[in-house]
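K.L.:
Coordinates for the following, if possible.
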Amino acid sequence: MIPWEHLDTAPIPGEAGTLRLMRRGTEFSIQLDRTELMNSRLFGSEEALARLAAERVAGVAAPRVLIGGYGMGFTLRAALDHLPPKATITVAEIVPAVLEWARGPMAELTGGSLDDPRVTIRAADVAALIRERVNAYDAILLDVDNGPDGLTRAANDCLYDTAGLAAASAALRPGGVLAVWSAHPDAAFTRRLGQAWFTVEEVATRARGKRGARHVIWLAGKP
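P.N.:
Got it, this is the predicted structure:
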């Protein structure tokens, strides 16, 4: 068995706790202290997040998309694969070191996605970007923390509470979609989406093909 190698450590802005980048052969792991948040072998649900959102905006010739959370880049790579050539994608990642890892040891994972001309990278909190503009996006994809039941940053709750959903709705164009990834189902969040006047579809997906943990994706449409 190849041992894990600790490549780097990065603080989470404004919170106690650190992220650790680990490597074992060609496999990467990002951990919160000792808890694994993501693994480069398990990315099926992140790809599904982008694919399902892209299907919802397929009729838009030049969709504007905001992705919250870079992670290992699998959501971005899938978005580029499924969105049209005139799409523009903004990726918000609050931990600057994650973007450094993406261009450094993990560069092979996403095959140059960060250099695609459709992509703009912001080292920022996606919640702040959502509140910057009104009627700005055709799709907002949130792959942040552990989903509505947060793990790494208590401040992420503001994305998923009533005020956060109202801000997301305001940032979306009519007919736009808010797509949210979660490690677990959350009936209370489903109810909040409906109370925010979204049309809601909840999709179960696997972390790795037909195997791996079951994750949840909400597709919340703005009328």
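
K.L.:
drop to CA atoms for contacts and neighbour counts, all remaining ones
P.N.:
OK.

K.L.:
Strands of this protein, residue ranges please.
P.N.:
5-11, 18-24, 27-32, 35-39, 64-68, 88-92, 119-122, 137-142, 172-182, 199-208, 211-221 (DSSP state E).

K.L.:
hmm, who's touching the last one?
P.N.:
The contact list for strand 211-221, computed with CA atoms under 8 Å, 6 or more residues apart in numbering, reads 42, 45, 49, 52-53, 175-185, 190, 193, 198-207.

K.L.:
For that strand, what is the distance to the chain centroid?
P.N.:
12 Å (CA atoms, centre = their mean, to the nearest Å).

K.L.:
how many degrees apart are it and strand 172-182 in direction?
P.N.:
Angle of strand 211-221 versus strand 172-182, following axes from the mean of the first three to the mean of the last three CA atoms, to 10 degrees, is 160 degrees.

K.L.:
Tell me how many other residues surround Tyr70.
P.N.:
23 (other CA atoms under 10 Å).

K.L.:
Hmm, I typed the wrong one, I wanted Ala139.
P.N.:
30.

K.L.:
For Val57, see how far away it is.
P.N.:
In this view, Ala139 and Val57 are 7 Å apart by CA to CA, to the nearest Å.

K.L.:
I have a second one here; can you model it like the first so I can compare?
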Amino acid sequence: MLPREEIATAQIPGGDTLTLVSHGRDFIIMLGRDELMGTRMQFSEEQLAVLTLERVTAAAPRVLIGGYGMGFTYRATLSALPEAGKVVVAEVVPEILDWAKGPLAHLTGESLSDPRGEIVLADVAALVDDAVDGTTPRFDAILMDVDNGPDGIVRDGNERLYTRTGIARMRDALNPGGVLAIWSAADDHKFTRRLKDSGMDVRVETVRARPNNKGPRHTIWFAMRTR
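P.N.:
Model prediction:
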């Protein structure tokens, strides 16, 4: 059995320790003792981008991604994005970007130099607030993958994202017809109800972690701002 080899560690502000490990040809980011993400099971994070952009009608969409991680959602967004589109990624752990340029550079490729993309070291909630307050333009899509879901908070303070107030702020940061998409390791019927109560048109999809229809089932909520 192949051992896991620790490559680097990083501290989440207001959260636990992240550890980047290798396991044979695979790479995994651990949260404490739990697997947060890895190269063996990335399909649902890619589908977060693909299925969202299928719902976006803007010709030059402006997209916000909460959390870079291993860049699965970011790269899938770039692949599906029109040439005139723009992507902003909010990441709170600086070392994540160091890993993307270092031991994970073979995954990253040229994505960090794509002129349509921008990685910002910031809390995604702050970028949402900027859009709501008019400091920056609103978004046509907001993709949230900063936790393991509404019931799997990774960082202190992220709970507010899944409250009625947090949902309302993200809704208000969208242009009419914009889509809020939230990834989760598990379904949460109470959260579905909160999304519906916000006045958005809500759809819930289950996506496997691997493209061969194997691995855990993950949940993605799609909520469209209709007005």
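
K.L.:
Going by neighbour count, which residues in the longest helix anywhere in the second structure are buried?
P.N.:
Identified as the longest helix of the second structure according to DSSP state H is helix 43-55. Buried positions in helix 43-55 of the second structure, judged by neighbour count with 16 or more other CA atoms under 10 Å: 43-53.

K.L.:
Which single one of these is nearest to Met30 of the second structure?
P.N.:
Nearest to Met30 of the second structure among the buried residues of helix 43-55 of the second structure: Glu45, at 16.3 Å, using CA to CA.

K.L.:
pretty sure Arg24 of the first structure contacts Leu7?
P.N.:
No: using CA atoms under 8 Å, Arg24 of the first structure is not in contact with Leu7; the gap is 10.2 Å.

K.L.:
Leaving out the residues flanking it, which one is nearest to Ala8 of the second structure?
P.N.:
Leu20 (5.2 Å; CA to CA, 6 or more residues apart in numbering).

K.L.:
Count the residues that sit near that neighbour.
P.N.:
Applying other CA under 10 Å, I find that Leu20 of the second structure has 23 neighbouring residues.

K.L.:
for Asp123 of the second structure, same thing?
P.N.:
17.

K.L.:
Can you name the residues that contact the residue in the first structure that Thr192 of the second structure lines up against?
P.N.:
Under the alignment (TM-score structural alignment), Thr192 of the second structure pairs with Thr190 of the first structure. By CA under 8 Å, 6+ apart, the contact set of Thr190 of the first structure is 200, 218.

K.L.:
ok, Thr190 of the first structure to Glu202 of the first structure distance?
P.N.:
Going from Thr190 of the first structure to Glu202 of the first structure by CA to CA gives 8 Å.

K.L.:
Tell me, how many residues neighbour the nearest residue to Ser198 of the second structure once chain neighbours are set aside?
P.N.:
Leaving aside its sequence neighbours, Ser198 of the second structure sits nearest to Ala168 (CA to CA, 6+ apart; 6.4 Å). Residues near Ala168 of the second structure, counting by other CA under 10 Å, number 18.

K.L.:
what does Ala168 of the second structure align to in the first structure?
P.N.:
Correspondence of Ala168 of the second structure to the first structure, assessed by TM-score structural alignment: Ala166.

K.L.:
Roughly how far does that match sit from Ala10 of the first structure?
P.N.:
Separation of Ala166 of the first structure from Ala10 of the first structure (CA to CA) stands at 32 Å.

K.L.:
same thing with Ala139 of the first structure?
P.N.:
Using CA to CA, one obtains 29 Å as the distance from Ala139 of the first structure to Ala10 of the first structure.

K.L.:
picking that back up, how much does the longest helix of the second structure stray from the first structure?
P.N.:
In the superposition against the first structure, helix 43-55 of the second structure averages 0.6 Å from its aligned positions (mean CA distance after the TM-score superposition for the first structure).

K.L.:
corresponding residues in the first structure for that helix?
P.N.:
Aligning helix 43-55 of the second structure against the first structure (TM-score structural alignment) gives residues 44-56.

K.L.:
ditto for stretch 101-116 of the second structure
P.N.:
Under TM-score structural alignment, stretch 101-116 of the second structure corresponds to residues 103-118 of the first structure.

K.L.:
Can you give me the buried ones in the matching stretch?
P.N.:
Within stretch 103-118 of the first structure, the residues that count as buried by 16+ other CA under 10 Å are 103, 106-107, 109-110, 113-114, 118.

K.L.:
possible to save those residues as CSV with distance to Asp125 of the first structure?
P.N.:
Compiled in CSV, those are given as follows (distance: CA to CA, whole Å):
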residue, distance to Asp125 of the first structure
Arg103, 20
Met106, 22
Ala107, 22
Leu109, 23
Thr110, 22
Ser113, 20
Leu114, 18
Arg118, 20
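
K.L.:
Cross those residues against helices and list the overlap.
P.N.:
Arg103.
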